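**Q** Need coordinates for the below:
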Amino acid sequence: MRFLILAVIQVALVLLSLGQDLNEIAPWLLGINFTSAFFSINFTLFGYQLSRYKPILDRPSQRQWINIYLLMTMPFVPLICFLISPDVYAHLALWLLPIIVWASFDNAKLTISYLDPMRYAKKIFTEANIRKYNDKLYAAVSKEVEAHEKYIANRNRFQIPAHEWSFSPDTLGVTEGDLWDKAIVIAKQALSNNDYPVFMESIEVMVPLATASYSLESHSKNDYREIGGVASITHKRFRGLINWITQEDKEGAYIEALTNRLCALLRTPEVVSDPLGKMTENIMSDVTYLGSVMLTSKQCGAPMKVLNAIHSVLELAVHQIEEDSVNGKDRTLDRWNIAGYAHLIKSLGIDAIHSGDDHFVYRCMETLSYLGCNAAKIGSRQTVVASFQCLVQLGRKSRKEGRGCFWTRCIIPLHKHAEEFMGHILTWLIRDLADDGSFTLKACVEQAYSRIRGFKCEIQPKPNLNPAFWIHEIEQGDSPVKIAHIETLCGMHGYNGSVDYSDHEDETEYTLMDFD
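**A** You can find the predicted model right below:
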């Protein structure tokens, strides 16, 4: 439309000026042409210098260069024409005036447009550009894979380090047009400018970029290293940004905003459908790290959304795995892997203990209890064992730090609450009580109680009573002295290690075993 308006004005000026004597206003026309041109160029540069988001534009665009060339050359055209044909130079100066004015306004508009981070993000982070970027990244990683294979093939010539057999990419992006660079620049500038809408927009454009990288489809039969390399680069770039935000955000608002967005991402169908995929694993790691920062820095409130998001992923995954197992699908390895997510809750609880947030410690214990109860209902043994181990460790840590209950109406210490939550899980396990007093995971549960109390314990079920079981601490014969619970691990060449759980200063964590 603007080109049509320019054409109409141009034609009108040409028709109206034909046959007119413009020599009297020729100096004025030349002056306004030069003034408009050079002031436009200066204002364009000033607009760039004064912009809060100038790092996103590293050079003038091709269209801006065309306008600058026009503005620098067109005012001189009438002067050159004066040397050739003095009769028409004034008309030419008038005819060029609309073009110069149009180029001036267009340059100003382009500068504003290119330095608008919202428009910039929507223009750059399109689905096609993301696909092209991932293809470039895949090609770069593929070259490194080939070099790594050649390196491994030369093992007869030199000794290869023990941990260099597995592949890890060296590159963290592409040389030109790296989308992670562009997104991170916008996010950093937004935080520095305290511009919340732009910051959230930068996170929004990173979500499809990360999702596309994590879900990159295979290009060939054995390209698992290339696929894993692209996912690794994505995680490193995003974690680097997260680390920078946690250091620069002194108020905590942007940390909490980023955490909330990632927690929402954990509830999307792409994540829920593949709880053990790279994308879910990395996002769970990132939100746990952010939750830890929120607890230790005390810049934000307790990360309840992080706790709920992790719990949600765990619950849905455990139920899906057990349902698949009932339908005949072997997911034994997945049972072990998904149980590892329970330790993320434990790590948050330990950070809460260090920061003195007794309420959040209690909520972590409560979540582990809820998780263990549901796992016991559907027979997910590995998740039950992981819940017990995490509760034991949180209880031992709380006892060493002398943490009490957060509620002023309760004087029960936190490590006793950990036992209470372990008992909730146990009530579901003893429902399949055998005639000889055994039940599911009996030895494992007794070991867990022995660890948290520090003395050897045994579970004594009491059918038809409330409570339905007693925790009995074993004594040394007729002596009232209780037997300390000590676990020892022996190596094949005589070396060994041990943990004395009766020593409440010792926080050593040892994997809880499923003895059944």
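
**Q** all contacts plus neighbour counts: C-alpha atoms, from now on.
**A** Fine.

**Q** Spit out the contact partners of residue 234.
**A** Residue 234 makes contacts with 210, 213-214, as judged by Cα atoms under 8 Å, 6 or more residues apart in numbering.

**Q** Tell me which of those residues fall in strands.
**A** Within the contacts of residue 234, no residue falls in strands by DSSP state E.

**Q** Output those as CSV; include the columns distance to residue 150 and neighbour count.
**A** Listed next are the contacts of residue 234 as CSV, based on distance: Cα to Cα, whole Å; neighbours: other Cα atoms under 10 Å:
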residue, distance to residue 150, neighbour count
210, 30, 22
213, 26, 27
214, 27, 23
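
**Q** Now render these as CSV, adding distance to residue 48.
**A** Below are the contacts of residue 234 laid out as CSV (distance: Cα to Cα, whole Å):
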residue, distance to residue 48
210, 30
213, 33
214, 36
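
**Q** What count of nearby residues applies to residue 252?
**A** Other residues near residue 252 number 19, with proximity taken as other Cα atoms under 10 Å.

**Q** State the distance from residue 151 to residue 26.
**A** Counting by Cα to Cα, to the nearest Å, the gap between residue 151 and residue 26 amounts to 75 Å.

**Q** Ok, residue 54 next?
**A** From residue 54 to residue 26 the distance is 39 Å (Cα to Cα).

**Q** One more: residue 264?
**A** 66 Å.

**Q** the more surrounded of those two?
**A** Neighbours per residue (other Cα under 10 Å) separate residue 264 from residue 26, with residue 26 holding more: 17 against 13.

**Q** Assumed that one was part of a helix.
**A** Yes: applying DSSP: H, G, I helix; E, B strand; the rest coil, one finds residue 26 inside a helix.

**Q** contacting residues around the residue lying closest to it once chain neighbours are set aside?
**A** Once flanking residues are discounted, residue 26 sits nearest to residue 90: 5.0 Å by Cα to Cα, 6 or more residues apart in numbering. Contacts for residue 90 (Cα under 8 Å, 6+ apart) come out as 22-23, 25-26, 29, 78.

**Q** Could you also give me the structure for this next sequence, so I can compare it with the first?
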Amino acid sequence: MRYIILLIVLSLLLFGSMNSDVQKITPWLLGANFTIAIFSINFTFFGYQLSKYKAIYSEISKRQWANIVALLSLPFAPLISYLVIPDYFGIIALLILPVLVFSAIDNASLTDKYISPKFFIDKISRKKVIDRYLIQLSRELEKEVEKHKSYTKDREKYQIPAHGYSFEPTTLGLENEDIWDSITVVVNLSIENNDYPVFRKSLSSVLNTVVAFYSFKTEVDDGCRIDDGVKFIARNRLRSIITNVIEKDKSRMFLQTLSSEFCSFLMKENVINDPCSDLTRSIVSDCIWIGKKCLNHIVLLSQQKY
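**A** As a prediction, this is how the structure comes out:
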């Protein structure tokens, strides 16, 4: 739709300039073009620098690169065209103006969207993203399972203890674009910025991810070990997030919210109907651990008071 609007604006400008002497305002057009390009890039950069959530902005998108290239190159197009077709010098400068305005607005809106924590949470919490992540993670775990099997089969070479036969993955995520790393960053930033709405939204994303991990089933050989490895990763990464909340939340407001969200999750019908599931037992264990930390904090405050 936006490209149609841009095309209409260009057509109207071209039609309106047919009977006008555009050459008279060419210096003004050149100045406007360069001003828009320079200020657009500067304001976009300042917006990124001033954002409280700039840590989630890991790379510039292809569309932003296209806007940046347009903003840096198009203002010079009229000057180059003057050497080739000087009669159309003013018209080209006029037509480039709305293109630069469009690129500037689009670049600013993209930057604002990409540094928005809510957009970032929605992006990494989509079912398609989580499913793709789980497939990639299961492939990595499958390799580890094969190594573990070869290790346990060679009894003559290794003196294997009893606990050595149980499989626990050495990896806790993927090297690139790890969902747990992204969620942890948002949770930590929301606490640092005292951003309660973003914190609650990030907790919802955490719980949805945990449910997806515990619901994951693979059909390959030794699928049970891979599924257990996926659950092991979810359990440890969730405990890591809880630990970060406990360490960073000095007021204990976010910790209270965390425990409330977990308790609300345990009151869901599907959880109540399956109280012995791995997911339920894991969340209950974390709730007890959070309660213990809260009690320790209360005891510490009472000791400081008296």
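
**Q** hmm, back to that, check the contacts of residue 234 of the first structure against residue 254 of the first structure and report the nearest one.
**A** residue 210 (19.2 Å; Cα to Cα).

**Q** residues in contact with that closest one?
**A** Applying Cα under 8 Å, 6+ apart, one finds that residue 210 of the first structure lies in contact with residue 234.

**Q** wait, doesn't residue 335 of the first structure sit right on residue 384?
**A** No: counting by Cα atoms under 8 Å, residue 335 of the first structure does not reach residue 384; the two are 10.7 Å apart.

**Q** who's more crowded, these two?
**A** Taking neighbours as other Cα under 10 Å, residue 335 of the first structure and residue 384 compare with residue 384 leading, 29 against 19.

**Q** Report the separation between the nearest residue to residue 184 of the first structure once chain neighbours are set aside and residue 126 of the first structure.
**A** Using Cα to Cα, 6+ apart and skipping the chain neighbours, the partner closest in space to residue 184 of the first structure is residue 241 (6.8 Å). Taking Cα to Cα as the measure, residue 241 of the first structure falls 21 Å from residue 126 of the first structure.

**Q** And residue 427 of the first structure, by the same measure?
**A** Going from residue 427 of the first structure to residue 126 of the first structure by Cα to Cα gives 53 Å.

**Q** Assign a three-state SS to residue 176 of the second structure, would you?
**A** coil.

**Q** Can you get me a residue count around it?
**A** Residue 176 of the second structure has 7 nearby residues by other Cα under 10 Å.

**Q** which residues touch it?
**A** Contacts of residue 176 of the second structure (Cα under 8 Å, 6+ apart): none.

**Q** mind listing the helices for the stretch 1-150 of the second structure?
**A** Remark: helices assigned in the stretch 1-150 of the second structure by DSSP state H, counting those that start in this stretch are 2-16, 26-50, 62-73, 77-84, 89-114, 117-124, 127-153.

**Q** Of residue 241 and residue 126 of the first structure, give the one with the bigger neighbour count.
**A** Per other Cα under 10 Å, whichever of residue 241 of the first structure and residue 126 has more neighbours is residue 241, with 18 against 14.

**Q** Just the element for that one, please.
**A** Element membership for residue 241 of the first structure, per DSSP states H and E: helix 224-248.

**Q** Check which helices and strands the following helix or strand past that helix is in contact with.
**A** Of the helices and strands lying after helix 224-248 of the first structure in sequence (DSSP H and E), the nearest is helix 253-265. Here helix 253-265 of the first structure touches helix 196-214, helix 224-248, helix 278-297, helix 304-326, going by 3 or more Cα pairs under 8 Å, 6 or more residues apart in numbering; DSSP states H and E.

**Q** quick one: which of those helices is nearest residue 104 of the first structure?
**A** Ranking those by proximity to residue 104 of the first structure (Cα to Cα) places helix 196-214 first, at 28.0 Å.

**Q** In the second structure, point out the residues matching that closest one.
**A** Using TM-score structural alignment, helix 196-214 of the first structure lines up with residues 196-214 of the second structure.

**Q** Tell me the gap between the matching stretch and the middle of its chain.
**A** Taking Cα atoms, centre = their mean, to the nearest Å, one finds the center of stretch 196-214 of the second structure at 13 Å from the center of the full chain.

**Q** after superposition, how close is it to the first structure?
**A** Stretch 196-214 of the second structure differs from its equivalent in the first structure by a mean of 0.6 Å after superposition (mean Cα distance after the TM-score superposition for the first structure).

**Q** Same question for stretch 139-153 of the second structure.
**A** Using mean Cα distance after the TM-score superposition for the first structure, the mean distance for stretch 139-153 of the second structure is 1.2 Å.

**Q** which residues are in contact with that stretch?
**A** Stretch 139-153 of the second structure is touched from outside by 158, 160, 164-165, 167, 169-170, 222, 225-226, 229, with contacts defined as Cα under 8 Å, 6+ apart.

**Q** Show only the entries of those found in helices.
**A** 225-226, 229 (DSSP state H).

**Q** isn't there a strand covering residue 471 of the first structure?
**A** Yes: when three-state DSSP is applied, residue 471 of the first structure is found to be in a strand.

**Q** circling back to that earlier point, tabulate the helices of the stretch 1-150 of the second structure (JSON lines), appending distance to residue 245 of the second structure.
**A** Formatted as JSON lines, those follow (distance: least, Cα to Cα, whole Å):
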{"stretch": "helix 2-16", "distance to residue 245 of the second structure": "42"}
{"stretch": "helix 26-50", "distance to residue 245 of the second structure": "24"}
{"stretch": "helix 62-73", "distance to residue 245 of the second structure": "34"}
{"stretch": "helix 77-84", "distance to residue 245 of the second structure": "53"}
{"stretch": "helix 89-114", "distance to residue 245 of the second structure": "24"}
{"stretch": "helix 117-124", "distance to residue 245 of the second structure": "17"}
{"stretch": "helix 127-153", "distance to residue 245 of the second structure": "23"}
